[in-house]
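Student: one predicted model, sequence on top.
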Amino acid sequence: MKKSNILTTKGGWVLLLAVLLFAACKKDDHFVGGSLTKDHTDLTTYDYLKANPLFDTLILLIDKAGLKETINSNITFMAPTDYSIKQFLKVRTKELQDELNDENVLYTLDSLKAPEVRDSLMAYMYDGKIQRSDLSLEQQIYKNKVGENFDIRLKKTDQYGGILSEGVRYIYVAKIINGLDPDPLPDDFPQGDRDIEDLLQTTGIITKTGVLHVLANTHAFYWK
């Protein structure tokens, strides 16, 4: 009797999980990880970022580069998180320490020059609104505000072990290196020519001024 109850309970949880995942995919397409986020906000893109501690360092860079008005224009901004920026500073610090043979030297936000910060951040911006409804499983090229080409599209994954028969479709963005990669990618395709791909962990936030997506914490700032 107890064994039967356990099996029924487990089955119920599996069914409930499937229902919840299906509902999440249908109703909250902008959400991938972290906490639930409403897809519309009355805040500007800049104010939305400033209100979230995940972007404290990013806001400092936006201010340093004088890009507040640009961030609040009619653009799509694929925001890197503070984790990405801090990892970038850590890598730069290691390079500088090796170059100067000094383990005490640090590469900080103050070490970054405003023109470099401006170009780096504008590489995450696209004119107009890029939303999930504009994307498909096919490769699509978009040009950012510094003239670089990116492939932005949906990719199907089976992250939930087959619970969802249709799989889950996430938005990926790839910096194109020496031309768009063939799809599917051959195993022997040159490593140096492979596009640099990242997952968007939160997508489709419609702000008062534009569209905001958030790159995964594992993203290397400016694809370095």
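Tutor: That came in fine, so what should we check first?
Student: going by C-alpha atoms from here, please, whenever you check contacts or count neighbours.
Tutor: OK.
Student: what sits against the most centrally placed residue in the chain?
Tutor: Centrality entry for the chain: nearest residue to the mean C-alpha point is residue 215, 1.4 Å, by CA atoms, centre = their mean. Counting by CA atoms under 8 Å, 6 or more residues apart in numbering, residue 215 makes contact with 78-81, 198-202.
Student: below is structure B, check it against A:
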Amino acid sequence: MFKNLKSTILAILLSVCLFSACSKKDYFVDTGLHDPNYNGTILQYLNAKPMLFDSLVRVINVAGMNDVFAKENITFFAPASSCIHRAIKNLNANLRSNGKDTVSKLEQIKPEVWKETLAQYIFKGSYRLKDIPQIDTAALNAFPGQGYTSYGGRSMNLGVFYNDASGVKYVGYRQLILSFIPDFSNPKVGLINTPVATSDIQPTNGVLHVLRYQGHSFGFESSRFITAAISAGIAKAGE
């Protein structure tokens, strides 16, 4: 009898769970696809995320390019602030080794240096992942991506890398890559590839792709950034 009573109670509890509190809709909400659109300019988007882009926003301001990011239609490959910090760290190591004062503020580096370097990450017009051809970094002759002229007039390479899945080539997820070309006489040699972490964010004045910050130094090549900064002259702190 006790066994039958126990079974009856268990059945009742199971029914209550199925038809009331344990209903899937009580704990599961399907949010669907996230909206890629942002109701604001690229500059407003960057300002809204200081944890990622506070130093980048300062660089844009020092470079005098606020209007580019607020008013012009552009595609921007946004480097995180940590990429800028890495470039400054490398610059300071060079200055220190040569017995020179180090940089403590971004404003000590001349605006033209920031502008020229920043322009390598900007392209006029709107380019989403679907608009860019395939790149295979191990087979550039077959899938080279495509050369695009950056805002500052330097040729850069853009491509979408097709990852493999379950042993099948090119059927996995797709990742956008921005590549710096060190030598234009050999445009497929020595590319500095920087993958995109988040693509196709769409503010009101263009498209934003956020670069993966691991390993990337602002300006792609530390030696080029160091040479440009020193050649232009570095202001003393407090000037």
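Tutor: Looks like it arrived, so ask away. Being a predicted model, the structure only gives us computed values, none of them experimental.
Student: burial of residue 231 of the second structure, as a residue count?
Tutor: Close neighbours of residue 231 of the second structure, defined as other CA atoms under 10 Å, add up to 11.
Student: residue 198 of the second structure sits in which helix or strand?
Tutor: Element membership of residue 198 of the second structure [criterion: DSSP states H and E] is strand 192-201.
Student: which bit of the first structure covers that strand?
Tutor: Strand 192-201 of the second structure corresponds to residues 196-205 in the first structure, going by TM-score structural alignment.
Student: neighbours around residue 12 of the first structure, how many?
Tutor: Neighbours around residue 12 of the first structure, by other CA under 10 Å: 12.
Student: same deal with residue 161 of the first structure?
Tutor: For residue 161 of the first structure, the tally of surrounding residues (other CA under 10 Å) stands at 9.
Student: again, but for residue 113 of the second structure
Tutor: Residue 113 of the second structure: 20 surrounding residues under other CA under 10 Å.
Student: before we move on, the earlier item: if I pick the residue found closest to the residue nearest to the centre of the first structure once you drop the neighbours it is linked to in the chain, what's in contact with it?
Tutor: Spatial nearest neighbour of residue 215 of the first structure, chain neighbours left out: residue 200 (4.3 Å); criterion: CA to CA, 6 or more residues apart in numbering. Going by CA under 8 Å, 6+ apart, residue 200 of the first structure touches 32, 170-173, 213-216.
Student: repeat the analysis, applying 7 Å as the threshold.
Tutor: When contacts are counted by CA atoms under 7 Å, 6 or more residues apart in numbering, residue 200 of the first structure is found next to 171-172, 213-216.
Student: ok, now how distant is it from residue 179 of the first structure?
Tutor: From residue 200 of the first structure over to residue 179 of the first structure the distance is 22 Å, taken as CA to CA, to the nearest Å.
Student: for residue 114 of the first structure, same thing?
Tutor: 30 Å.
Student: same question for residue 165 of the first structure.
Tutor: Counting by CA to CA - residue 165 of the first structure and residue 179 of the first structure are separated by 34 Å.
Student: which residue in the second structure aligns with residue 136 of the first structure?
Tutor: In the second structure, residue 136 of the first structure lands on residue 133 (TM-score structural alignment).
Student: what about residue 177 of the second structure, neighbour count?
Tutor: Residues lying near residue 177 of the second structure (other CA under 10 Å) number 27.
Student: map it onto the first structure.
Tutor: By TM-score structural alignment, residue 177 of the second structure lines up with residue 172.
Student: now do residue 47 of the second structure
Tutor: Here residue 47 of the second structure is matched to residue 50 in the first structure, going by TM-score structural alignment.
Student: any idea how far that match is from residue 161 of the first structure?
Tutor: The gap separating residue 50 of the first structure from residue 161 of the first structure is 37 Å, by CA to CA.
Student: just after the helix or strand hosting residue 209 of the second structure, pick out the following helix or strand.
Tutor: In this structure, residue 209 of the second structure sits in strand 206-211 according to DSSP H and E. Later in the chain than strand 206-211 of the second structure, the nearest helix or strand by DSSP H and E is helix 222-232.
Student: buried set for the longest helix seen in the first structure?
Tutor: Identified as the longest helix of the first structure according to DSSP state H is helix 2-27. For helix 2-27 of the first structure, a neighbour-count test (16 or more other CA atoms under 10 Å) marks 18, 21-22, 25 as buried.
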